[in-house]
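# I need the structure of the sequence given here:
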Amino acid sequence: MSEAAREIEALLGLHPKGFDLSLDRIARLLSTLGDPHLRLPPVIHAAGTNGKGSVSAFCRSILEAEGLSVHVHTSPHLVNWHERYRLGVEGGRGRLVEDGVLADAVRRVAAANGGQMITVFEILTAVTFLLFSEHPADVAILEVGLGGRFDATNVIPRPAVSVIMPVSLDHQAYLGDRVELIAAEKAGIMKRGAPVVVGYQPEAAARDVLVATAERLGCPHSVYGQDFFAYEEHGRLVYQDETGLADLPLPRLPGRHQYANAAAAIRAVKAAGFTVGDRALERGLTEVEWPGRLQRLTDGTLARLAPEGSEIWVDGGHNPGAGQVIAETMTSFEERDPRPLFLVTGMINTKDPVGYFEPFRGLAERVFTVPIRGSDAGLDPVALATDAARAGLAAEPLSTVADALAAIGRITTRPRILIGGSLYLVGDVLADNGTPPA
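Coordinates of the predicted model:
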C-alpha cells in the first residue's frame, strides 16, 4: 500500500464513508487552510449524471494540445487514489500526483480539520484545492462528485465556465426522484453571470430547468442542439457553432455519444475564454484518454484468460442512461463486426439494475453476474442475475470475472465481451489485469 493510501485509509476509519451533502464543513476546513480554493487558475466545473468525466477528459486533451498546463480533479478513482489528482505540466501532458506529495497534502488537511466531523470526500476535495493552489497551472478542471449544489467542489465563487452534461435518474435518495429535481441540483454549480454550457440533454424537462436557471442568474449560456452541435459526416466530426464549422477527426473515445461530449468540451473551452486552433482541436480529439469508459483490453493477466480472438471492453457506466448509450455503441460495433455479445456485470445496491440491463435485451446473448471486491455495497450475483432476467436477458451468477471469461470460452469463439456495471468492478478488473490508469 502506498504512503498516501495509508493516510487515506486511516481517515476512512475516523470519518463517514457516505454522503452528507453540505458546504459548511468544507468551507470551515478551507478557511483553516487559508482558502486555497480562492487561489486557483481559471476553473472549468463539470457536472452531469453521465458524460462529465468524458467532457473533462476532452477539455484537458484540447487545452494540453494548445500547450497549456492543466490540473484535473476527477472522482472516484479506479485503482489508486492518485488518479483523482492530475497536476499540470508546463508545455506537456499532466501527470498523476506523486505519492509523497499526495500523502503530505492529506496529512496537512487532516491536521487542519483537527478531528472534526467531516466526510472523507470533503477532505479529499480540500486536498484538491491545496494541491492545485500550490502548483502553478493555466487552468483547473473540477469534476463534481455527486449532484452539484451541495457537492464539496461547489465552493468556487466564479468558474470560468460551468458545464452540465446529460442529466438522468441516479442517486435518487440524495438528489430527487424526478429528472427536473436532479437537474436543479446539477444547476447549483452555476454562478451569477458566469458562462454556462448545457450539453446534450436526453430529457427536455432537464434542459428546460438548466436553461431557466442560467437565465435567472444572468449567465451567458450555450445549449447543445441550439447554439452548438456536432455530427459525423464522411468519417469525420463536424462541429458547428455561431462562428462556423470545424472539420475534425472522430474522437478517439468510442461511441456516438462522444460526439456530443466532444462538442460540449470545445464549446466549454471557448466559453471559458481560451483560444484554441484547429490543430489543437484535432490533437485533442485523437489523443484523449479516459480509462475505464469503453476502454478496450487488448492484453494483460485477465485478458489472457478470455477466449482467443475475444474483443474485450470495460466500462464503469452504472445507470439506465449509461446502459442506453453503451448498448447503442455495442450495436454499432455489431454492425461493423458481428460477434456474439456477452456481459460480465457487477453493480452496487444503490443502482437500478433492471434499467441498466433493459437496453441490452435482444443484443446480449447472456449475462454473467459477479461480485464486486472493491465495495462493501456490491449486489449479490444471484440477485443481480434475477434483475437481468427481469429485463429479458439470460443470466447466470458466478464467483469471479475469471470464471465468467472461462464460461464464455465454453460457449463460443471470438466473442465481444463487455465487463461493467460499476466503476468499482472496472477498478478491480484493471488492477487484476495489471493495467491501472497512469
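# For the rest of this, base every contact and every neighbour count on C-alpha atoms.
Fine.
# quick one: the helices in the stretch 51-200 of the chain?
For the stretch 51-200 of the chain, applying DSSP state H, counting those that start in this stretch gives helices covering 52-65, 99-113, 120-134, 172-175, 179-186.
# how about this one, so we can line them up?
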Amino acid sequence: ERAAPLTVVGRDWCYRPIHEGHDRQGLIVEASTAPELIPAGTEFAVALAGEHQLENAAVALAALATVCGRFPGLDLHALQEGLATVRWDGRLQVLQEGPDRPTLVVDCAHNDDSAARLVTALTNDFEYARLILIFGAPEDKNVAGMLSRLVPLADHVIMTTANHPRSATPDALAHMAGDMGKPVAVTQTVAEAVTSALAAAEPGDLIVAAGSIIVIGDLLNHWDTLQSDLTYG
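Predicted coordinates:
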C-alpha cells in the first residue's frame, strides 16, 4: 500500500554460509543489491555463534545495502570488522570450554522458536559426552514448548529460578518435565544450579543454561564469583 521497495534475503540478496563450528563461521555474498559496497564474492566472518546468526547478519547487510546511498561514508572493511568482532552476551555464549573441564554455554532462549534454534546449534556445533541442562523460565511463557525442545537433548536437568515475580518455581518446572524420562533436580537459586551442574559434570560434558533472559543475567552476574571455587565431578 505504501509502494515501499521490498528486498528478500535469499532472492535479491543471497549468501553461502561458511560453518566450521560454534567458534568459526561466516558467509560469502553471492548476490548483492549494492555491489558497489558489497560485491559478490565478499566474505564476512561472523563472531556470533549459531546458524541463525548468519541469517541475522545477512539481513543486516541487506538492510545496509538498501540505505547505503544515504550514508556515503559506509566502508566494506568496517562492515567486515564489525561482524567479525560483534559481541552479544547471553546468546550461545561460551563461558568456559574443555578439554580438561566441562564446557559451559549460556543462551537467552526464552520461547519455543529460540529454543529450537538453540537445539539446532547444540546438535550441529558442539561435541559432548553428556548434556546437563540448567533451566528457569517465567511462568507466563510457553514453558512446555521450550521443555519439549530442550529436555530430550539432556542427560540431566536442573530446574532453577531467578529473583523475579514472574519466575516459575523450580518445583513447578520439575513437575512439567517429570514425564519426559530424564532425571530432574531442583535448586532455589541460579548460583546453586551452576554449582550443582559443575560438581556433577566431567571433562567432555556440556552444561547449557537457558529459558530466561533474567536467569542468564543472574548467572552472568555471579559467574566471576562462581569461577573462584570450581569443582568438577
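# Tabulate the helices of the stretch 51-200 of the first structure (TSV), appending distance to T298 of the first structure.
Shown next, in TSV, are the helices of the stretch 51-200 of the first structure (distance: least, Cα to Cα, whole Å):
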stretch	distance to T298 of the first structure
helix 52-65	21
helix 99-113	28
helix 120-134	33
helix 172-175	36
helix 179-186	36
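# Can you add distance to H221 of the first structure and mean neighbour count and give those helices back as CSV?
What follows is those, written out as CSV (distance: least, Cα to Cα, whole Å; neighbours: other Cα atoms under 10 Å):
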stretch, distance to H221 of the first structure, mean neighbour count
helix 52-65, 17, 26
helix 99-113, 36, 17
helix 120-134, 26, 23
helix 172-175, 24, 14
helix 179-186, 15, 23
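# Figure out which of those is closest to A214 of the first structure.
Nearest to A214 of the first structure, of all the helices of the stretch 51-200 of the first structure, is helix 179-186, at 10.9 Å by Cα to Cα.
# Return the list of helices and strands in contact with that closest one.
Helix 179-186 of the first structure sits against helix 172-175, helix 204-216, with contacts defined as 3 or more Cα pairs under 8 Å, 6 or more residues apart in numbering; DSSP states H and E.
# that older thread, which one of the helices of the stretch 51-200 of the first structure lies closest to P353 of the first structure?
Closest approach to P353 of the first structure among the helices of the stretch 51-200 of the first structure is made by helix 172-175 (14.0 Å; Cα to Cα).
# Can you spell out the matching residue range in the second structure for the closest one?
Using TM-score structural alignment, helix 172-175 of the first structure lines up with nothing in the second structure.
# before we move on, the earlier item: would you tell me which of the helices of the stretch 51-200 of the first structure gets closest to E233 of the first structure?
Ranking the helices of the stretch 51-200 of the first structure by proximity to E233 of the first structure (Cα to Cα) places helix 52-65 first, at 20.2 Å.
# Please list all residues in contact with H19 of the second structure.
By Cα atoms under 8 Å, 6 or more residues apart in numbering, the contact list for H19 of the second structure reads 25-26, 51.
# For these, give me CSV that also has neighbour count, distance to D113 of the second structure and secondary structure.
Converted to CSV, the contacts of H19 of the second structure look like this (neighbours: other Cα atoms under 10 Å; distance: Cα to Cα, whole Å; DSSP: H, G, I helix; E, B strand; the rest coil):
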residue, neighbour count, distance to D113 of the second structure, secondary structure
Q25, 21, 22, strand
G26, 24, 22, strand
E51, 21, 14, helix
